[in-house]
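Trainee: sequence? don't have it. structure:
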């Protein structure tokens, strides 16, 4: 056993959350280290029984009665549970529905429904996740608006100074990711939101890489709108439904464009015209994905049990250890860290860049070490605090060093 692996094993023995890794389905023999929890979280060991109970009882026994008994309330009830566990938001402002892409579209259009005619610019950064950029470009085309692009440092992300120099009296909406999907850089959401509000515009934060990994305080930050996915650090499974947050002050003024029966004030009247339901329910559209919410509910319960402070402490310990090993073993081989070193701006994953890293990632997968790759030359080490062991981090760095050496 190498020194790095011995240190990883020792950190695992002293980890306050060490027992939680055993609560996830163990990987098969082909996987030795899983470092892509920031793309797809692992399932809980008892999730199969939870799913079976739902199928056999809630669905199989109650059948259509399930809608009247509980399912109609799930989009709001599960949203409230997530808000309390991970979003720093009061009840009545969060829904579970749709995909992240659909919710970005709905909430961006809702935010823009509040604008005055002279506000004709949407501010977005060039390194935001592609779907965010593609969607907002399409919305700008639909509404005849102009995009203002912020150029960011790829190793960092959006900063208050950059935002302050860009927003102004023509800004209709500001959209950004709270954590950069490339570098893991945490934006100062509170200060940026304040700056955008001072310019007279609303904000829409993409929380996909932060929810479940770091503490969030949407209400205290006075955020207007936010979205995020359920399949990364929330461990909701492949294609898990997303969540949308709409600040209470906007709910009865902002109008989302996908008007469906589930968001109607009286959905079962099936009337000729659309009348939005008061509050957050008006941001629903079609029938909620109830079966897909079962794993998400289960994972939210685990986060509630552990608490975001403990999760964040483990996240920082994992990324500290990763950076320590990267400096020792990989930097001498020509690898560069492309993520923040300071705790204030470092999220739940770290990115390293180097020549030929696409081939390095392929070789790692052959060896049973699973990070992911972001073009042109970045390998992301996604360290999910509840399921990742320190020994996995050590093994991954050792394997990268062996491939490069």
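Mentor: Thanks, I have it. Note that the coordinates shown come from a computational prediction; the quantities given were computed from them, not determined experimentally.

Trainee: can we go C-alpha only for contacts and neighbour counts from here?
Mentor: Noted.

Trainee: And whichever strand or helix holds residue 138, what does it pack against?
Mentor: Here residue 138 sits within helix 130-143, counting by DSSP states H and E. Here helix 130-143 touches helix 100-112, strand 121-125, strand 146-150, going by 3 or more CA pairs under 8 Å, 6 or more residues apart in numbering; DSSP states H and E.

Trainee: A further structure is provided below for comparison with the first:
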């Protein structure tokens, strides 16, 4: 009997050994690392200009050019003067931008040293502050730079012909002191054919620091119509800073095309319909003078008593139809210049007229430009056909 038990145990061990040899163990799967979209770290911001210690003049704007980066997106940047928020600029993209270049402005009201700080934000997450000190002086001729040289740098392009101005490598333009109403783009900004945020109306993207004349506005000042080079378009005022005299900028009414409502079709009746003569709807133009500029510095050379300066005048039709022909006249003090007859401007079209003017002696000269002085053109408004500036002539 005991022999049979040994034989049975031996058979059992043999079967188990065969099973172990014919099957492999199932491997335990390794956990897979899944990357999350959660951002890490903080945004980073740097001040491109002005430089530390730059000098400025009291009551003159200081333009601060900054560059902010973040792995997910910078949503806004803020400028602080002596610990107080003086300017906030947001990204036009609500999700933010991985690289956001912006221009922020601050106008000092007292002399002395001012500490400027900049912070960049990703939502509520702030960067480390970037800080510089500037010196605010009383008299402009005592400043070693300011907005002209040692502080904000940059030249203007196209401003004399009613186009846009951008400021060198720093994105900071020179603000002309001629009274013309202009918008400065605080960030790279979509330039649109209509004052809406639709994705299909973008003409181009204006670089940060673009300076362009405002030729019209919506009634609530939420959008500006700009003359940028040969193009006319709209930008959101939320992302701009305005300079010059803007109280006389004409209002333009925007009427978006309504989507037709589906209605049921009635059963047609066959009553004869009399012929109707279609009366065309007249869509009037509107002529404005968005820009009058001296195209060179009005400085009398040493040893001379006069200087000749070319004055550039931009006339734009901001209405809804062609204008027909009109006359343009310029008056410098008591001297009248006939700038000629313009055959007409289509909707959103501009023309630049120039006139050489001789200034005899230093001082302030009032310049006035009248468009369609004889009211030959039937316009939306007859009160905005005028532009005025004052040119200050100095001597070397």
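Mentor: Great, that's in hand. Keep in mind that what you see is a predicted model, and the values were worked out from it rather than measured.

Trainee: TM-score for this pair?
Mentor: After superposition, the two chains reach a TM-score of 0.25 (TM-score structural alignment, normalised by the length of structure 2), with 174 aligned residues with a CA RMSD of 7.3 Å.

Trainee: before we move on, back to that, so for the helix holding residue 138 of structure 1, what gets flagged as buried?
Mentor: 132, 133, 135, 136, 137, 139, 140 (16 or more other CA atoms under 10 Å).

Trainee: right, and the helices and strands packed on helix 130-143 of structure 1 - which one's nearest residue 351 of structure 1?
Mentor: Closest approach to residue 351 of structure 1 among those (CA to CA): strand 121-125, 19.4 Å.

Trainee: on contacts alone, who are the packing partners of that closest one?
Mentor: helix 130-143, strand 146-150, strand 171-177.

Trainee: now it against helix 100-112, angle please.
Mentor: Between strand 121-125 of structure 1 and helix 100-112, the angle comes out at 140 degrees (axes from the mean of the first three to the mean of the last three CA atoms, to 10 degrees).

Trainee: Taking helix 130-143 as reference, get the angle to strand 121-125 of structure 1.
Mentor: Going by the same axes, to 10 degrees, strand 121-125 of structure 1 makes 170 degrees with helix 130-143.

Trainee: JSON lines please, covering the helices and strands packed on strand 121-125 of structure 1 and showing distance to residue 7 of structure 1.
Mentor: Below are these laid out as JSON lines (distance: least, CA to CA, whole Å):
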{"stretch": "helix 130-143", "distance to residue 7 of structure 1": "38"}
{"stretch": "strand 146-150", "distance to residue 7 of structure 1": "42"}
{"stretch": "strand 171-177", "distance to residue 7 of structure 1": "34"}
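
Trainee: Looking at these, spot the one closest to residue 310 of structure 1.
Mentor: Of all these, strand 171-177 comes closest under CA to CA, at 23.3 Å.

Trainee: continuing past the closest one, what's the next helix or strand?
Mentor: helix 189-198.

Trainee: which parts of that following helix are buried?
Mentor: 189, 190, 192, 193, 194, 195, 196, 197.

Trainee: Touching the helix holding residue 138 of structure 1 from outside, list them.
Mentor: Applying CA atoms under 8 Å, 6 or more residues apart in numbering, the external contacts of helix 130-143 of structure 1 come out as 101, 104, 105, 108, 109, 122, 124, 126, 146, 147.

Trainee: how many other residues sit next to the first one?
Mentor: To tie it back to what came earlier, the one meant is residue 101 of structure 1. The burial count assigned to residue 101 of structure 1 is 16, neighbours taken as other CA atoms under 10 Å.

Trainee: Could you find the closest non-adjacent residue to it?
Mentor: Computed as CA to CA, 6 or more residues apart in numbering, the closest residue to residue 101 of structure 1 that is not its neighbour in sequence is residue 131, at 6.9 Å.

Trainee: To which secondary structure element is residue 18 of structure 2 assigned?
Mentor: Assigned by DSSP H and E, residue 18 of structure 2 belongs to helix 2-22.

Trainee: Tell me the buried residues in the following helix or strand past that helix?
Mentor: Per DSSP H and E, the first helix or strand lying C-terminal to helix 2-22 of structure 2 is strand 44-49. Across strand 44-49 of structure 2, burial judged by 16+ other CA under 10 Å covers 44, 45, 46, 47, 48, 49.
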